[in-house]
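Colleague: sequence plus predicted model, see below.
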Amino acid sequence: MRLLQFLLITFLVVGVVAAQPAAAQESANPVCQEDSGTLASMIEGFLQLTTALGLMGLLVVWQGESVAEMFTLSRDQLSRIKQHKITALKSAVILVLLGPLFALAGRTMDLPVAQCVDLTPF
């Protein structure tokens, strides 16, 4: 179990550090040409803000649960705490992967917003 946690955390850290955001494509659709890209920059900023807050929330929950594990006496409480940590980790992985998956699906479906907005979280 510890190995799985280590691999997941390592994957997240390497993915965040090594990922380089793709350059937003310039095209002739109305979403991209709206007043020097304010809508595109608002969408990018919202995605980056929510992803950063979600990752910070994961760190706070993870550390809080780790401290609670040290003072827990019951096996039932300990198993619930570990299950909550796993749920928080799954939520953070989904949050980080949601932007790139939407970008891929949007480009496949030829959505105008996916062609000019960089949806990579970092």
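Modeller: It's in.
Colleague: contacts, neighbours, all on C-alpha from now
Modeller: Will do.
Colleague: does the closest residue to residue 89 other than its chain neighbours sit in a helix or strand, and which one?
Modeller: Leaving out its chain neighbours, the residue that sits closest to residue 89 by C-alpha to C-alpha, 6 or more residues apart in numbering is residue 58, at 6.8 Å. Following DSSP states H and E, one finds residue 58 within helix 38-70.
Colleague: please apply the same query to residue 95.
Modeller: Assigned by DSSP H and E, residue 95 belongs to helix 75-108.
Colleague: tell me which helix or strand comes right after that helix.
Modeller: From helix 75-108 onward toward the C-terminus, using DSSP H and E, the following helix or strand is helix 112-116.
Colleague: next, the contact list for the residue nearest in space to the middle of the chain, please.
Modeller: For the chain, the residue nearest the mean C-alpha position is residue 96 (1.8 Å; C-alpha atoms, centre = their mean). Applying C-alpha atoms under 8 Å, 6 or more residues apart in numbering to residue 96 gives the contacts 51, 121.
Colleague: so it versus residue 76, what's the distance?
Modeller: The gap separating residue 96 from residue 76 is 31 Å, by C-alpha to C-alpha, to the nearest Å.
Colleague: what about versus this one:
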Amino acid sequence: MFTVSALTSRIQTQYRTLRKTVHQLDWQRASRGAGLAVVLVSILLVDPALAQQSSEQSAICQSEKLPGMIEGFFQITTGLGIMGLVVIWQADSLGEMFMPNPDQKKGLKQHKRSALKSGVILIVLGPLYSVAGPLMGLPLADCVNLSPW
């Protein structure tokens, strides 16, 4: 036989699980929609930029300090992002050691994976822009090196 407290506890647990699943599905849908919106807006914004390429390229590349400032900003933000990744990774690893609940451990492992994905994107984005930028005719790619090393 089931007691009232056991049934209440079981219902609460199922409710939390269902709520968590619905939240994750909503987040996945929203992130897909946001990603599609970013791609579409980027495509729409690149055409005018390519049309004005010669005047923008000369203004940015002719400047003495602007390319160096952009490179420095990118190096600083990449370095801070990598340090943040290391801190998050270590904190999640420490938290995993002290979490008795398997669901909490699973959540921390998922957080570590998403942090690692963000770190990889952060590291790959600059060199990818440096390589693909000249092929696409982007104005900053000719005079700014976005490799963090």
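Modeller: In hand now; what should we look at? All values reported here derive from a predicted model rather than from experimental measurement.
Colleague: tm score of chain vs chain?
Modeller: The TM-score (TM-score structural alignment, normalised by the length of the first structure) is 0.71; 93 aligned residues with a C-alpha RMSD of 1.4 Å.
Colleague: could you tell me the angle between the longest helix that the second structure contains and helix 102-136?
Modeller: Taking DSSP state H as the criterion, the second structure has its longest helix at helix 4-51. With axes from the mean of the first three to the mean of the last three C-alpha atoms, to 10 degrees defining the directions, helix 4-51 of the second structure sits at 10 degrees from helix 102-136.
Colleague: quick check: helix 4-51 of the second structure aligns to which part of the first structure?
Modeller: Counting by TM-score structural alignment, helix 4-51 of the second structure lines up with no residues of the first structure.
Colleague: just to revisit the earlier point, could you report the neighbour count for the residue nearest to residue 89 of the first structure?
Modeller: Residue 58 of the first structure has 20 neighbours, counted by other C-alpha atoms under 10 Å.
Colleague: same deal with residue 148 of the second structure?
Modeller: Neighbour count of residue 148 of the second structure, defined by other C-alpha under 10 Å: 19.
Colleague: what of residue 88 of the first structure?
Modeller: For residue 88 of the first structure, the count of nearby residues is 19 (other C-alpha under 10 Å).
Colleague: could you measure the counterpart of residue 79 of the second structure in the first structure against residue 73 of the first structure, distance?
Modeller: For residue 79 of the second structure, the aligned residue in the first structure is residue 52 (criterion: TM-score structural alignment). Going from residue 52 of the first structure to residue 73 of the first structure by C-alpha to C-alpha gives 34 Å.
Colleague: now residue 93 of the first structure
Modeller: The gap separating residue 93 of the first structure from residue 73 of the first structure is 30 Å, by C-alpha to C-alpha.
Colleague: buried sites along stretch 87-99 of the second structure?
Modeller: 88, 89, 92, 96 (16 or more other C-alpha atoms under 10 Å).
Colleague: quick check: chain neighbours aside, which residue is closest to the second one?
Modeller: Same thing as residue 89 of the second structure. What sits nearest to residue 89 of the second structure in space, not counting adjacent residues and going by C-alpha to C-alpha, 6+ apart, is residue 112, at 5.9 Å.
Colleague: wait, that neighbour sits on residue 92?
Modeller: Yes - Residue 112 of the second structure is in contact with residue 92 according to C-alpha atoms under 8 Å; the separation is 6.7 Å.
Colleague: residue 13 of the first structure: how many residues sit nearby?
Modeller: Applying other C-alpha under 10 Å, we find 12 residues neighbouring residue 13 of the first structure.
Colleague: thanks again, I'm all set now.
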